[in-house]
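Q: predicted coordinates and the sequence they were generated for:
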Amino acid sequence: MLMCVSSVLFSGEHTTLPKQADPSNNITELVKPLRVRKYIPAKMSYLESSSAPNDEDEAFYLQCRAAYVSAFKSSLAKISSKQELCRVLQLAGRNPSQATLDKYWTTGTTDMNFDDFCGILKHERKAEKNELIDVFKKLDTDGDGYISQSKVEKLLTTGGDTMTPEEVNAIFSLSDINKDGQFNYAEFCRLLVSTVDACQMASLEKLQADAKLKKQNFGSHLGGPSNPSMSPKSAASLKTAEATWSDPDNTQKKDSRQSSHPSSARSRRSNVSNSASGTSSSNKEWHHSCMKGCFLLEEDGTISSLHYQLHLPQTACVILSIQPITLNRRTDKPPPWMYVDTALFVMSASSTDSSLMCFTNAKDNEKYIWRGELKAGKYYLLPFSSGCKLKKRGRKNVYSKTIELVYKNDAGKLDLTKEFREVLSDIFDMIDLDGNGLLSLEEYNFLELMISGEECKMGTWAICKDNFDMKKNQLTRQGFMELNLMEATEKDGDSDDLWTLVETMGYNRRLELVEACPFQIEVLCEGTKPSLHAVRLDSGPKLLNQALQRSITLAGTAKQLKGQDNVFIYTYTGEHRVSSLIANKSNQKVTIHVNNKHNSNCCSSRGLNVFAIEVPARTKMVCQHVLPISEKLDWTYNCVETLLPYK
């Protein structure tokens, strides 16, 4: 009752206090809705003022987060109804009217995320005690601080959204209300404000007491708060760092280079070096690290790539990104792999905890980004592509147009063709992970493992040093060419092994890169230098699947399959990708029929509009990923899942 009286006074409508917000105080057990016309005009909140102090901003976002995780399991959960929106707003000390709820939750609203919630709180301020008293004073014609019960009862049961007599009686049953039929509105307003504060404090205490909730560190959508638990001062530093974003096509250059600027009109191009510096609110230097990699299509159609380990010496504001990159051969038309979607999942590399920390969910042109704060420690960075736009190609008529790899020159000696040299140069760039223009033994071994499954031994590497061009015990581009020419020469011009290399790296027999996507990972850290290197994880696919499933269940919405109590469909709807997961909690396998025919301008990772998926008992399984065919056009996801009869 106390909590909801502000909505009564300020707009006139019915709301209900959620039980989760009740502090031990027994006053809130009687909280019920009231309705009175709105008298006080809305004022600009402190967050709308350009001179707002940073500590107030920080307190605001902490209160937002506390209220949200009191209502939901994490800040990635979504508000799925108007009733849930009302509930979480009340936990944040607001008391929305029906008109207020209708303003934010329109007929076209299906859900809201944490950022949407924060945006509402910025504009819906808390009612102050003096303002509430001023409203009651308009009803206090005698000016003695009291209003007759009959006058209040008449107002609440006849004006606006009427209340029941029982609800009105509940107000007057409070111990702090006089028993002589007079309503002490000043005392009532004091109780109301103290109850709001008590509910907020209960939410904050719950957040502080729950270590798991405190350490959740998920990013948010582009343009919203980078991280709910991050201070505005840190968020400002992240925005400043965007101006020092490096150009992915020039990572091999160690001299000064220009950054590729974000699409935001506020960003500008600036010169950076390998240690990108920018002026932030804390005057700390921004450090930059990057590594390259490549998504490769396996024979079974799955997508593989290297994984990476990030080490942060100390807790820092971080910007992570992944994006496709072009190779040295330039054409007027962007290569097809530049349209392949990418993502980066961040898992804790702790020996006791490999939980999902965050994943890229914002996009700037081809770059997929996460901004936030990460604690000191080690993390696995797991690259991901949905498979919607990177698929196996048919090989019909390809072999009839095969390009030669080797030929005999005028001296009668074998040599590499110009076309093959260009491809080898591109492959060199793909496996030159640190972009220093040289191949280390570790980098070369990643290639050998992909081709033959065996590593190059140190003895063999020493032989390479004696026979091929090397620098600092690393293979140069020329040395890489010499190595492949020697292989062709030893086989007397037989190109089978060379074709194995070419096709493993995603090229067809016309030397077109059609089944691979070169990418680059970038890390910007404030105040500490990150360490980033490629690793070969035997558990990599399992970890990636775990991260993907976790992201869908945490950030997605769940619905029960029609007619099934123990089968649920989780759907993550991002700005640029929809991913769905089926959770079969029953004790027998189920077969789900999936129909994408109602989607528009969409392509599925399954490659089919209609398909069936079998999910074993007590198992979760990713169903599909869906992307827009053309990002320039509207796209609609309206998938229908039904249970196929068990045979």
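A: That came in fine, so what should we check first?

Q: C-alpha from now on. contacts and neighbour counts both.
A: Will do.

Q: which stretches in the stretch 351-500 of the chain count as strands?
A: Under the criterion DSSP state E, counting those that start in this stretch, strands of the stretch 351-500 of the chain are mapped to 356-359, 362-364, 367-374, 377-384, 406-408, 414-416, 470-471, 474-475.

Q: let's have these in TSV, adding mean neighbour count.
A: Shown next, in TSV, are the strands of the stretch 351-500 of the chain (neighbours: other C-alpha atoms under 10 Å):
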stretch	mean neighbour count
strand 356-359	23
strand 362-364	18
strand 367-374	24
strand 377-384	22
strand 406-408	16
strand 414-416	19
strand 470-471	16
strand 474-475	22
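
Q: ok, which of those comes nearest residue 539?
A: Smallest distance to residue 539 across those (C-alpha to C-alpha): 11.2 Å, for strand 377-384.

Q: contacts for the closest one?
A: With contacts defined as C-alpha atoms under 8 Å, 6 or more residues apart in numbering, strand 377-384 is touched by 305-314, 322, 342-350, 540, 544.

Q: circling back to that earlier point, redo the strands of the stretch 351-500 of the chain as a markdown table? Include distance to residue 202.
A: Formatted as a markdown table, those follow (distance: least, C-alpha to C-alpha, whole Å):
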| stretch | distance to residue 202 |
| --- | --- |
| strand 356-359 | 26 |
| strand 362-364 | 33 |
| strand 367-374 | 26 |
| strand 377-384 | 31 |
| strand 406-408 | 74 |
| strand 414-416 | 73 |
| strand 470-471 | 64 |
| strand 474-475 | 60 |
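
Q: included below, for side-by-side comparison, is a second structure:
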Amino acid sequence: MSRRSSRSSTMDQGEFILECKAAYLSMFDSIKEKIESQDSLLEALQQTGRNPSVKVLKKYWTNDTDELSFDDFVDICRKEPVTTSDDLMKAFRKIDINGDGYISLEELHKILTSKGEKKSKSEVKTMIDEVDENRDGRLDYKEFCKMVMSTTEESKKMQRKMMERKEKKKKQEIERRDQEKSASQANIESGNRKKEANKENKDDDDDDEIDEECVTARSGSARSERPKPSPRKSMSETTTSQAKDVSPLRTSFKEKTEDISGSRTSLQSKDDVLLTSRRSSRSQTKDSSRSKKEKDREGLCSSRLSNSPDKLMGSNSTLQNVPDVIGSNVSLTSASGLMAKNLRQNGEGSPPIPAQRKSLLHTASSSDPDDLPRPSPRVKKDKSRQSSVSRSHKLDEPKNLREWTHTKSKGSFFMEDGSLICHQYDFNLPDDSKIWITMQPQKASRGMDSNPVDTSVFILRDRPDEDGNLLVAFTEHRDGRGKYGVSCDLSAGKYYIMPYTTGCRFKSRKSESEKEAKLVSQDKGGKYVITKAFRKVLEDIFDYSDLDGNGFMSRKEFNLFNIRTSGEEVADEEWQVVEDRIDLEDGEITKAGFLQLNELEAEDSEGDTEDLWTTLVSMGYNKQLIMDQACPFQLDVYTEDCDDAELDVVRVDSYPTYPGDLSFDDIISKSFIKHGEISRVKGMKDLCMYTYKNDGWASLVLDNKSHTRVRVELDCSRSENVISNHDSLQRTLRVDPGSTLIAYHLMPEDEDRDWQVKCTETIR
């Protein structure tokens, strides 16, 4: 590879300027903006394939420098070379720690996890596999150069695409302003014409009255005998004129309508012409409004392009850490984002292809009246509701999802004294964006039946909207693997993401086994060690508690784990003990360190397992080390138009109370009512039952609008192949006045068989 002293010497000057502009616009909204810090200068140069040393940076950013313009940036790019073969060789030798002529998985992993976002070995291995031509699991010099240079070129292509979109957005904005200016001018002219027309109409009416008086005087007949002039003509002309003058678009639409109509239009009365004109105007106004929304949408899609390509491709730090370590001129920043993107495309975090399954969820009336129970004294005849339809399920995920920014987190549901506790999230969205959220259960190493637990997501605003609503959207559709998904448009702001499960498959255990698994044993030297079975469970607990999935447990993740198992946060002195007793990696607990902590606890307690069992029970395990009171899940959030959205785990707790003293049950009840089918309960004027159905379950909600408490008996025992969130399919409920109540959740007991919901309600 020959050395290139400058990009400008190997390409046309016009192309060189375009490349600089594309890199500049990947950071700024306009080339008129200034570079205001040395760090910004470094980042901008890195976008062009340059990675200057501190000495070079100080050459252009002196103590007297306050800002640099785009022209200054272009001059610097002319003077400073891009990556050369010598630079790559220096980088290669720095990473090749043992000097064997190859970069191993361990060597690359050490460099990539030295700063910034941590990468697991599996992720680094995927990066190596991308360019490892001879499949020996390591990189030679040629493969290393291919990894760096190819990803850098791809990044430049992405920057060019970003620049084109940004310029297109600017052009659209100019066109929109021109249209608004034209429309405003047309409105002014229309108003002037309207005033002139009204003045002419008034003069015509005065002339008609004078003429009428003259005729009446000559003939001697009463004025009332002569028909008054119809105002329809003048109103028609005025209205048509207004419709014609308000907007050139409306005029062209009317002309096209008249051309198509031909002779048929000429046969219409003036009333018909007026009506047609008004309809055309309304239709065109609607089309214009829709067009503006589409343009606004395009603007949103382009707005995210003001960020760097690394953020666009969902990367925080990967190979950009290497130059800091080796001090070379190699620019590996752009490679970072593309490597992260390749990871997603090769399966790391990419959504699986949805499968298909069948279920029955459609409302139909009961065909056999003899099957109905006898009516109660207050109800002449019970009403049986039945749901049954066969349907295959497949999530309609966006086709270009791999281009969206992906944020993910793990979490778990826990059952505690019959109440549901789970991880809950804050979601901060800096820019308006279309989002796609999926959630699915993760199978534990032991426990959980073959049918997946339903794991849905509710998206709430941090404050009520104009109508007092907190709920934005929730997942209703799923695939055959148990993954639920929802797509919606969100405005910039703060939101709450609340996981939810109906409790049909996830319930409190009925009883506890008396047989207890062995957690601790003694080795030959008399030292207390944890058993193999307990070790396997602890490894699973570590994986579920590693919420970001980076292979380590941060202090925050360990703190959430500690709150769950002990009810207390980790104090500074307690974290100091952790740091003193086990080896950490970059300040985070490794899986080996987590196992070591539990072994130390077993040793300190001299084999007493009470505290160890407290941990296991809190994490949902029974005495036989089977997870039956917890359900781990995976939450994935994709944003199309926002590259720096933040998904933050804030608590592991029961659901809080929301603004307006609304409980979470109140919010989901209202959502089921809004999306469900209504039917009045006979015998009660103000009592309704709503049946809500989605791809996974059916919910029955009672809404009592009366001023008295009502006792209702629900009988779902004739349903086929269903399980519910209650032990019995027959129950009597008391519904307080002015309240709603979720009576039942129902879902198929066997996912592979048809299922049917039948419910009869009786007033007691």
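A: Great, that's in hand. In this text, all values refer to a predicted model and were calculated from it rather than measured experimentally.

Q: quick one on the thing from earlier: just the buried residues of the contacts of strand 377-384 of the first structure.
A: Taking 16 or more other C-alpha atoms under 10 Å as the criterion, what is buried in the contacts of strand 377-384 of the first structure is 305-312, 314, 322, 342-349, 540, 544.

Q: next step: these restricted to strands.
A: Among those, the ones falling in strands (DSSP state E) are 307-312, 322, 343-348.

Q: quick check: next helix or strand after the helix ranked longest in the second structure?
A: The longest helix of the second structure (DSSP state H) is helix 141-219. Remark: after helix 141-219 of the second structure, the chain's next helix or strand is helix 232-246, criterion DSSP states H and E.

Q: okay if I get the ones in strands among the buried ones among the contacts of strand 377-384 of the first structure as TSV plus distance to residue 68 of the first structure?
A: Below are these laid out as TSV (distance: C-alpha to C-alpha, whole Å):
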residue	distance to residue 68 of the first structure
307	34
308	33
309	32
310	30
311	31
312	29
322	30
343	26
344	26
345	24
346	23
347	24
348	24
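
Q: and residue 478 of the second structure? What does it align with in the first structure?
A: By TM-score structural alignment, residue 478 of the second structure lines up with residue 363 in the first structure.

Q: shouldn't its match be in contact with residue 369?
A: Yes. Counting by C-alpha atoms under 8 Å, residue 363 of the first structure does reach residue 369; the two are 5.8 Å apart.

Q: coming back round to it: closest to residue 515 of the first structure among the ones in strands among the buried ones among the contacts of strand 377-384 of the first structure?
A: Among those, and counting by C-alpha to C-alpha, the member closest to residue 515 of the first structure is residue 343, at 17.7 Å.

Q: determine which residue in the second structure is aligned with that closest one, please.
A: When the second structure is aligned by TM-score structural alignment, residue 343 of the first structure is paired with residue 456.

Q: what span of the second structure is stretch 515-525 of the first structure aligned with?
A: The aligned range for stretch 515-525 of the first structure in the second structure is 629-639, by TM-score structural alignment.

Q: what does stretch 625-643 of the first structure give?
A: Going by TM-score structural alignment: stretch 625-643 of the first structure matches residues 745-763.

Q: quick one: the matching stretch to chain centroid distance?
A: Centroid separation between stretch 745-763 of the second structure and its chain, computed with C-alpha atoms, centre = their mean, to the nearest Å, is 31 Å.

Q: just stretch 345-363 of the second structure next, same as before
A: Here the centre of stretch 345-363 of the second structure is set off from its chain's centre by 17 Å, with C-alpha atoms, centre = their mean.

Q: who's in contact with that stretch?
A: Applying C-alpha under 8 Å, 6+ apart, the contact partners of stretch 345-363 of the second structure are 123, 343-344, 385-395, 402, 479-481, 693-696, 698, 748, 751-757.

Q: inside strands: which ones of these?
A: Counting by DSSP E, the contacts of stretch 345-363 of the second structure place 385-387, 390-392, 693, 698, 748, 757 in strands.

Q: which among these gets closest to residue 106 of the second structure?
A: residue 392 (45.9 Å).

Q: what residue of the second structure takes the place of residue 454 of the first structure?
A: That one, residue 454 of the first structure, aligns with residue 568 by TM-score structural alignment.

Q: ok, that match - contacts?
A: Contact partners of residue 568 of the second structure, counting by C-alpha under 8 Å, 6+ apart, are residue 562.

Q: likewise the one 4 residues further on?
A: With contacts defined as C-alpha under 8 Å, 6+ apart, residue 572 of the second structure has no neighbours.

Q: quick check: it vs residue 657 of the second structure, distance?
A: Note on residue 572 of the second structure: its distance to residue 657 of the second structure, by C-alpha to C-alpha, to the nearest Å, is 30 Å.

Q: what's the answer for residue 633 of the second structure, then?
A: Distance from residue 633 of the second structure to residue 657 of the second structure, by C-alpha to C-alpha: 24 Å.

Q: got it, and residue 460 of the second structure?
A: For residue 460 of the second structure, the distance to residue 657 of the second structure - C-alpha to C-alpha - is 12 Å.

Q: can you classify the counterpart of residue 434 of the second structure in the first structure as helix, strand or coil?
A: The alignment partner of residue 434 of the second structure in the first structure, by TM-score structural alignment, is residue 317. Put simply, residue 317 of the first structure is strand when judged by DSSP: H, G, I helix; E, B strand; the rest coil.

Q: now for the spatially closest residue to residue 317 of the first structure that is not a sequence neighbour: which residues touch it?
A: Among residues not flanking residue 317 of the first structure along the chain, residue 373 sits closest, at 4.3 Å (C-alpha to C-alpha, 6 or more residues apart in numbering). Residues in contact with residue 373 of the first structure, defined by C-alpha under 8 Å, 6+ apart, are 217, 227, 230, 315-318.

Q: kindly recompute the last result at 7 Å.
A: 230, 316-318 (C-alpha atoms under 7 Å, 6 or more residues apart in numbering).

Q: show me the subset of those residues that the second structure keeps too.
A: For the contacts of residue 373 of the first structure, the contacts that persist in the second structure are 316-318, with contact defined as both residues aligned by TM-score structural alignment, their matches' C-alpha atoms under 7 Å.

Q: about what we covered before: neighbouring contacts of the match of stretch 515-525 of the first structure?
A: 404-415, 433-442, 508, 544, 619-621.

Q: isn't there a strand covering residue 443 of the second structure?
A: No. Counting by three-state DSSP, residue 443 of the second structure is located in no strand; its state is coil.

Q: leaving out sequence neighbours, find the closest residue to residue 655 of the second structure.
A: In space, residue 655 of the second structure is closest to residue 664, 6.3 Å off (C-alpha to C-alpha, 6+ apart).
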